[in-house]
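**Student:** sequence unknown, structure follows:
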């Protein structure tokens, strides 16, 4: 059942090309809030947009103007739909089914779009990948932005191993890792404590920077808190501890001798098999593409390393889908730190490709 509130004449904020109005519709479907934006110059095509990993419920209000990464699509005349998902955190199963339900409802209410694209950021990038791999039929192409595209269990294992290393170098600052902390909440106080410890021991802080491939103590402190929250989230949803470092061999501390010390001294944890199986089910990339996909990443992403896209590209090559995938980058530091202009340019490249133009070149976004 769909409950709706519609508003007309909202000024589209932040659009440099032309001031225009947008029809906005919000509501609840199957326990998930949703938002639909249709610009006055609607070209009768659609962008299905997935938001990223959220630390709390995503709410939509009809009086809020469109914003963020959806503006470039609206500026180009595309309608945009997005589900808030019925749960927060790692919401892959809910997000896929609830967004597909919303897309079908949009078609029922507004007619079949001329073209439909899928896009998203961070976890939304993982959902973009999963959608175009598993349900490509409704879509013409995909724009993945800063996506967590490796299988969930792979990148979650890596992050857990880094937290265990932090606990080795800076003991007693983080919650116990096993069993996973229940209902952990990030706080400025804990981040300040982690940052102070890093600043007080530059040698160990430098090791953690090398292990995490991060350049600032502030980024290391933020990542540690963020990963603890994710571990708590995964544990609640899987019913156990889904990640471990039992078979992890640490390298990259800066010297072989330090690698030896870390591997000998770090505490080892073992995952629960059923919880691990839950994580594997909730997004394992296949790399099999049947529609064009353009991926966009910042060079320095503090949460999802750009190197993960290169690994996904290898999976695409193995399936023979290499002609349908291009990875581009922008020179920014930060997670999903794109400008609206950059998002728009990347989308234009994707649409041109779909319309028979040349495949966008890998490398820097033109």
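**Tutor:** It's in. It should be emphasised that the depicted structure is a prediction, and the values quoted were computed from it without experimental measurement.

**Student:** From here on, just use CA atoms for contacts and neighbour counts.
**Tutor:** Will do.

**Student:** what's in contact with stretch 295-310?
**Tutor:** Applying C-alpha atoms under 8 Å, 6 or more residues apart in numbering, the external contacts of stretch 295-310 come out as 122, 143-150, 214, 219, 223, 325-338, 346.

**Student:** Now restrict these to buried residues only.
**Tutor:** Listed as buried from the contacts of stretch 295-310 are 122, 143-150, 214, 219, 223, 325-330, 334-338, 346; burial here means 16 or more other C-alpha atoms under 10 Å.

**Student:** Just to be sure, which of the contacts of stretch 295-310 are found in helices?
**Tutor:** Judged by DSSP state H, the subset of the contacts of stretch 295-310 located in helices is 219, 223, 346.

**Student:** Give the full set of residues in contact with the first one.
**Tutor:** Just to be clear, that refers to residue 219. By C-alpha under 8 Å, 6+ apart, the residues touching residue 219 are residue 302.

**Student:** and what of residue 265?
**Tutor:** By C-alpha under 8 Å, 6+ apart, residue 265 lies in contact with residue 168.

**Student:** Repeat the analysis, applying 10 Å as the threshold.
**Tutor:** Listed by C-alpha atoms under 10 Å, 6 or more residues apart in numbering, the contact set of residue 265 reads 165, 168-169, 259.

**Student:** Comparison target, given below:
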């Protein structure tokens, strides 16, 4: 299950994927008895089959509605269709999942609300919602956007008339791709804690942080395990031949191998705030552009160390380079800084990979519909600079009238060993709903929402 909300304690399963997240309270499960569709629902099933949907199955949803699951060209989808549906539908871009894991969709969008309360709110409002699976795990903006458009075509056949694009984290990148590449397909959009500026600046930050961490922890108990080449993943994400460990359990173990020394570093710094461990934390965080916090180091380092092979495979090469960059670690003498720069691995961007990353996706800023974004000012994985970068691009395009951005207070959760860390996408259900309703009111009224619409 991919969630983009993280407001509960992460606990011992911190970073159960490269995106930190926690379950929201589940809606009451509806009856599992045999589903008998109404005549209107039976007609929807016939329309879906005629439109090319396969492997169809339907189940009862609250108040006479229907959960519809199936595949489109082999890709799984799920729709929640209330009995009162009149043509409004929200299509949701899921977040990042660790490479190697199987792409999925939620089995029930209401019982396991992946929008932190938004799906149930929309259902109660008579708004349908849907999610399309990716073709692959890891970086999946391209397939996320294309598969969402397949689902949009099906939903239009079923009676969809007004479409909204919503997503968080990597789902924010999918939202940006949808509204840029398909400018008339949606009436409005929302990106929460999203990769809205683009993948290249974020990948550069993750890689810089990994390089700095490797240099500054070399020879200490806090060094990361595995490969040190920054252009490769540090650890594999699939079990080796002959290893019978289930894939998901193997990936969880690999994440904990990475997180254990990071947490150890923070525990040492907590015990001695003036010691060398605290200095390492400050310098690593500054190089990466993140907050010196166990979650805000653990999440990016885990993503970089487990995701680089997928990035290169997906984009056809390395989309970033640091050949000419001079790093300026804080609190270092000139000689120490020079030594740091000598040790930092140098690499060049591949032109084809840069082109791919721009296409999937760096916004042009010229989208034609209302877009609402919300981002916590401190986020453990997708930094607030992504929101700021989007704002600059849109302003340079002269399109700020179509963008409403909200900077929200960060949230923290307890972590193992008495530590505490910032969340990724740690919004409350009320904030998720407020962001959507601010966008929908804007679409309906033509009036841009005010500064306090999302708090």
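**Tutor:** Arrived safely. Here the structure is a predicted model, which is why all the values come from computation and not from measurement.

**Student:** returning to that earlier point: from the ones in helices among the contacts of stretch 295-310 of the first structure, which is closest to residue 100 of the first structure?
**Tutor:** residue 346 (24.1 Å; C-alpha to C-alpha).

**Student:** Translate that closest one into the numbering of the second structure.
**Tutor:** Alignment note: residue 346 of the first structure maps to residue 435 in the second structure; criterion TM-score structural alignment.

**Student:** what does residue 86 of the first structure give?
**Tutor:** Taking TM-score structural alignment, residue 86 of the first structure has residue 135 as its aligned residue in the second structure.

**Student:** Report how many residues lie close to the nearest residue to that match once chain neighbours are set aside.
**Tutor:** Distances taken as C-alpha to C-alpha, 6 or more residues apart in numbering place residue 143 nearest to residue 135 of the second structure, at 5.8 Å, with adjacent residues excluded. Using other C-alpha atoms under 10 Å, residue 143 of the second structure has 19 neighbouring residues.

**Student:** Which helix or strand contains residue 143 of the second structure?
**Tutor:** helix 141-158 (DSSP states H and E).

**Student:** In that helix, which of the residues would be classed as buried?
**Tutor:** By neighbour count on 16+ other C-alpha under 10 Å, the buried set for helix 141-158 of the second structure is 141-149, 151-152, 154-155, 158.

**Student:** do the same with stretch 250-260 of the second structure
**Tutor:** Buried residues in stretch 250-260 of the second structure, defined by neighbour count with 16+ other C-alpha under 10 Å: 250-252, 254-259.

**Student:** swap in stretch 371-388 of the second structure?
**Tutor:** When burial is assessed from 16+ other C-alpha under 10 Å, stretch 371-388 of the second structure yields the following buried residues: 371-387.

**Student:** and what of stretch 256-264 of the first structure?
**Tutor:** Buried, per 16+ other C-alpha under 10 Å, within stretch 256-264 of the first structure: 259, 262-263.

**Student:** which one of these is nearest residue 155 of the first structure?
**Tutor:** Nearest to residue 155 of the first structure among these is residue 263, at 19.5 Å by C-alpha to C-alpha.

**Student:** tell me which element the closest one falls in.
**Tutor:** helix 256-265.

**Student:** In this structure residue 93 of the second structure contacts residue 131, no?
**Tutor:** Yes - using C-alpha atoms under 10 Å, residue 93 of the second structure is in contact with residue 131, at 6.8 Å.

**Student:** if we can go back for a sec, I'd say the residue nearest to residue 135 of the second structure and residue 136 touch.
**Tutor:** Yes - counting by C-alpha under 10 Å, residue 143 of the second structure touches residue 136, with 7.7 Å between them.

**Student:** returning to that earlier point: overlap of the contact sets of residue 93 and residue 131 of the second structure?
**Tutor:** 144, 147-148.

**Student:** For residue 359 of the first structure, what is the corresponding residue in the second structure?
**Tutor:** Alignment of residue 359 of the first structure against the second structure is given by TM-score structural alignment, with residue 448 as its counterpart.

**Student:** check contacts around residue 280 of the second structure.
**Tutor:** Here residue 280 of the second structure is in contact with 212-213, 215-217, 265-266, 269, 286, 292, 329-330 (criterion: C-alpha under 10 Å, 6+ apart).

**Student:** try residue 354 of the second structure
**Tutor:** Here residue 354 of the second structure is in contact with 199-200, 315-321, 360 (C-alpha under 10 Å, 6+ apart).

**Student:** where exactly do the helices run in the stretch 101-250 of the second structure?
**Tutor:** Counting by DSSP state H, counting those that start in this stretch, the stretch 101-250 of the second structure has helices at residues 118-124, 141-158, 170-181, 199-217, 247-271.

**Student:** who does the first one touch, helix- and strand-wise?
**Tutor:** In this case it means helix 118-124 of the second structure. strand 75-81, strand 88-93, strand 128-132, helix 429-445 (3 or more C-alpha pairs under 10 Å, 6 or more residues apart in numbering; DSSP states H and E).

**Student:** sorry, back to before: residues shared between the contacts of residue 143 and residue 136 of the second structure?
**Tutor:** In contact with both residue 143 of the second structure and residue 136: no residue, using C-alpha under 10 Å, 6+ apart.

**Student:** mind checking how far residue 64 of the first structure is from residue 8 of the first structure?
**Tutor:** Distance of residue 64 of the first structure to residue 8 of the first structure, computed by C-alpha to C-alpha, to the nearest Å: 12 Å.

**Student:** These two: which has the busier surroundings?
**Tutor:** residue 8 (16 against 10).

**Student:** I'd assumed that one was in a strand, is it?
**Tutor:** Yes - assigned with DSSP: H, G, I helix; E, B strand; the rest coil, residue 8 of the first structure falls within a strand.

**Student:** Find the nearest non-adjacent residue to it, please.
**Tutor:** Spatial nearest neighbour of residue 8 of the first structure, chain neighbours left out: residue 23 (4.6 Å); criterion: C-alpha to C-alpha, 6+ apart.

**Student:** got the angle between the helix holding residue 143 of the second structure and strand 128-132?
**Tutor:** Orientation check (axes from the mean of the first three to the mean of the last three C-alpha atoms, to 10 degrees): helix 141-158 of the second structure against strand 128-132 gives 140 degrees.

**Student:** which secondary structure element contains residue 413 of the second structure?
**Tutor:** Using DSSP H and E, residue 413 of the second structure falls within strand 412-414.

**Student:** I'd like the next helix or strand past that strand.
**Tutor:** Immediately after strand 412-414 of the second structure, counting by DSSP H and E, sits strand 420-422.
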